[in-house]
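In: just coords:
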């Protein structure tokens, strides 16, 4: 029976850190089944889900804190289980707009008010080419329950985008 451990970590960014983390997981006898790793400023961040037999997960839980200390890495770990299959359809939401305080909160509130779960969200800001104004680009994966009218959700989303001056689209997720 597989056991699962979610690990979240941040450390000073340097060459080879991703290899050290993945090597440690493998050394403990676990497999990485999902991960996101990224440099953010001078910091390297990772969130991953490891799978393994109970003794491999226990070994990873024991070894990681000591190794993390030597890597100047801050970690958090939590055991988890695979989710029950959802009766929902994944959709990709893309939004581009002038960056302003609270934009992420407005967007997450919109989906929460509709009863739609956010599975993943990424955000980037960058200066506009001609004006230098800061632009935000969000990519969100949501799960729309099968009982909901997708056309009504799209209509509400487009109205929301018009009212908040966002350029947004919502489409079925292409795998």
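Out: Structure's in. What do you need? Remember, it's a predicted structure, so these values are computed and weren't measured experimentally.
In: Could you use CA atoms for every contact and neighbour count after this?
Out: OK.
In: contacting residues around the lengthiest helix in the chain?
Out: Ranked by number of residues, the top helix in the chain under DSSP state H is helix 54-70. Residues outside helix 54-70 that contact it (Cα atoms under 8 Å, 6 or more residues apart in numbering): 1-5, 24-25, 28-30, 50-51, 74-75, 77.
In: mind redoing it with 6 Å?
Out: For helix 54-70, the external contacting residues (Cα atoms under 6 Å, 6 or more residues apart in numbering) are 3, 28-30.
In: can you pick the most crowded of those?
Out: When the contacts of helix 54-70 are compared by neighbour count (other Cα atoms under 10 Å), residue 30 ends up highest, at 26 neighbours.
In: How much space separates the residue nearest to residue 172 when sequence neighbours are not counted from residue 7?
Out: Excluding the flanking residues, the one nearest residue 172 by Cα to Cα, 6 or more residues apart in numbering is residue 91, at 4.3 Å. From residue 91 over to residue 7 the distance is 26 Å, taken as Cα to Cα, to the nearest Å.
In: ok, residue 67 - how many residues close by?
Out: Neighbours around residue 67, by other Cα under 10 Å: 14.
In: Residue 43 versus that one, what's the distance?
Out: Distance from residue 67 to residue 43, counting by Cα to Cα: 17 Å.
In: now the helices for this structure?
Out: In the chain, the helices defined using DSSP H lie at 17-27, 54-70, 103-113, 150-164.
In: CSV please, covering the ones you listed and showing distance to residue 82.
Out: Formatted as CSV, those follow (distance: least, Cα to Cα, whole Å):
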stretch, distance to residue 82
helix 17-27, 19
helix 54-70, 15
helix 103-113, 23
helix 150-164, 27
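In: To residue 125, which of those helices lies closest?
Out: Residue 125 sits nearest to helix 103-113 of all the helices of the chain, at 11.9 Å, using Cα to Cα.
In: next, the one to line up against it:
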């Protein structure tokens, strides 16, 4: 069996990795009134530009719909998409923010956990929760918060769900104790559990 000479093998190993043609990314935020959701129009322009959607989120906040998408494509496809988004902003009146970015690197040193919090609504709850996690070196990966009126009592209620990344060298039981003590001090009902896949 033929084998590759040592000099050829070493030359191949030392060659720099070439970037793939589809490794260009555009992060897009589009805002429009609820009766004119930007989802279909935005997804169509991404497809027509020859790009793919890597990640997408949609939320209705107040009277506005916010669509967030991460598009991937070749350099010229992303440039074509940027032009299409500028036209969409001019012609449809959609408010847009977009810029080039890169994929997030995998976090091999963090454990995914779910946090759920419910409490009587009062100013500063979200700030205090975010500050707690930042102080403990815990990254917030995803978050959803809302305020609603309890059907039985009519009281205003704050509700939040977080996906967080806890560093692997963190003492989980200690962090959980600190978090629950913190929540007790603010009269928050909360859980901190590992994410189940």
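Out: Sure, I can see it. All figures in this text were calculated on a predicted structure; none of them were measured in a lab.
In: rewinding a little: what does the residue nearest to residue 172 of structure 1 align to in structure 2?
Out: Under the alignment (TM-score structural alignment), residue 91 of structure 1 pairs with residue 113 of structure 2.
In: So that match is in contact with residue 195, correct?
Out: Yes - with contact defined as Cα atoms under 6 Å, residue 113 of structure 2 counts as touching residue 195 (4.8 Å).
In: So what touches stretch 139-146 of structure 1?
Out: 87-94, 116-122.
In: Go again with 10 Å.
Out: 86-96, 107-108, 111, 114-124, 150, 153, 168-173 (Cα atoms under 10 Å, 6 or more residues apart in numbering).
In: PyMOL command to pick out the buried ones of those residues?
Out: This is how PyMOL selects the buried members of the contacts of stretch 139-146 of structure 1, with burial counted by 16 or more other Cα atoms under 10 Å:
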select buried, resi 90+91+92+93+94+95+96+107+111+116+117+118+150+153+168+170
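In: So which of the contacts of helix 54-70 of structure 1 are in strands?
Out: Judged by DSSP state E, these include residue 3 as members of strands.
In: farthest-separated two in the contacts of helix 54-70 of structure 1?
Out: Greatest spacing in those, by Cα to Cα: 3 and 28 (13.1 Å).
In: residues shared between the contacts of the two?
Out: Shared contacts of residue 3 of structure 1 and residue 28 (Cα under 10 Å, 6+ apart): 52, 55-58.
In: would you turn these into a markdown table with neighbour count?
Out: Supplementary listing: these in a markdown table, determined by neighbours: other Cα atoms under 10 Å:
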| residue | neighbour count |
| --- | --- |
| 52 | 22 |
| 55 | 13 |
| 56 | 21 |
| 57 | 23 |
| 58 | 14 |
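In: State the distance from the counterpart of residue 193 of structure 2 in structure 1 to residue 145 of structure 1.
Out: Using TM-score structural alignment, the partner of residue 193 of structure 2 in structure 1 is residue 171. Per Cα to Cα, residue 171 of structure 1 is found 14 Å from residue 145 of structure 1.
In: which position in structure 2 aligns with residue 23 of structure 1?
Out: Alignment note (TM-score structural alignment): residue 23 of structure 1 maps to residue 44 of structure 2.
In: Its match and residue 81 of structure 2: what is the separation?
Out: Distance, residue 44 of structure 2 to residue 81 of structure 2, by Cα to Cα: 10 Å.
In: Tell me which of these two has more neighbours.
Out: Neighbours were counted for residue 44 of structure 2 and for residue 81 using other Cα under 10 Å; residue 81 has more, 23 against 10.
In: Can you tell me what that one aligns to in structure 1?
Out: Residue 81 of structure 2 maps onto residue 60 in structure 1, with residues paired by TM-score structural alignment.
In: okay, which residue is most central for structure 2?
Out: Closest residue to the average C-alpha location of structure 2: residue 142 at 5.5 Å, with Cα atoms, centre = their mean.
In: Excluding chain neighbours, what is closest to whatever residue of structure 1 lines up with that one?
Out: Using TM-score structural alignment, the partner of residue 142 of structure 2 in structure 1 is residue 120. Closest residue in space to residue 120 of structure 1, ignoring its immediate chain neighbours: residue 141 at 5.0 Å, by Cα to Cα, 6+ apart.
In: Now which residue in structure 2 aligns to the one you found?
Out: In structure 2, residue 141 of structure 1 lands on residue 163 (TM-score structural alignment).
In: what does residue 105 of structure 1 give?
Out: Using TM-score structural alignment, the equivalent of residue 105 of structure 1 in structure 2 is residue 127.
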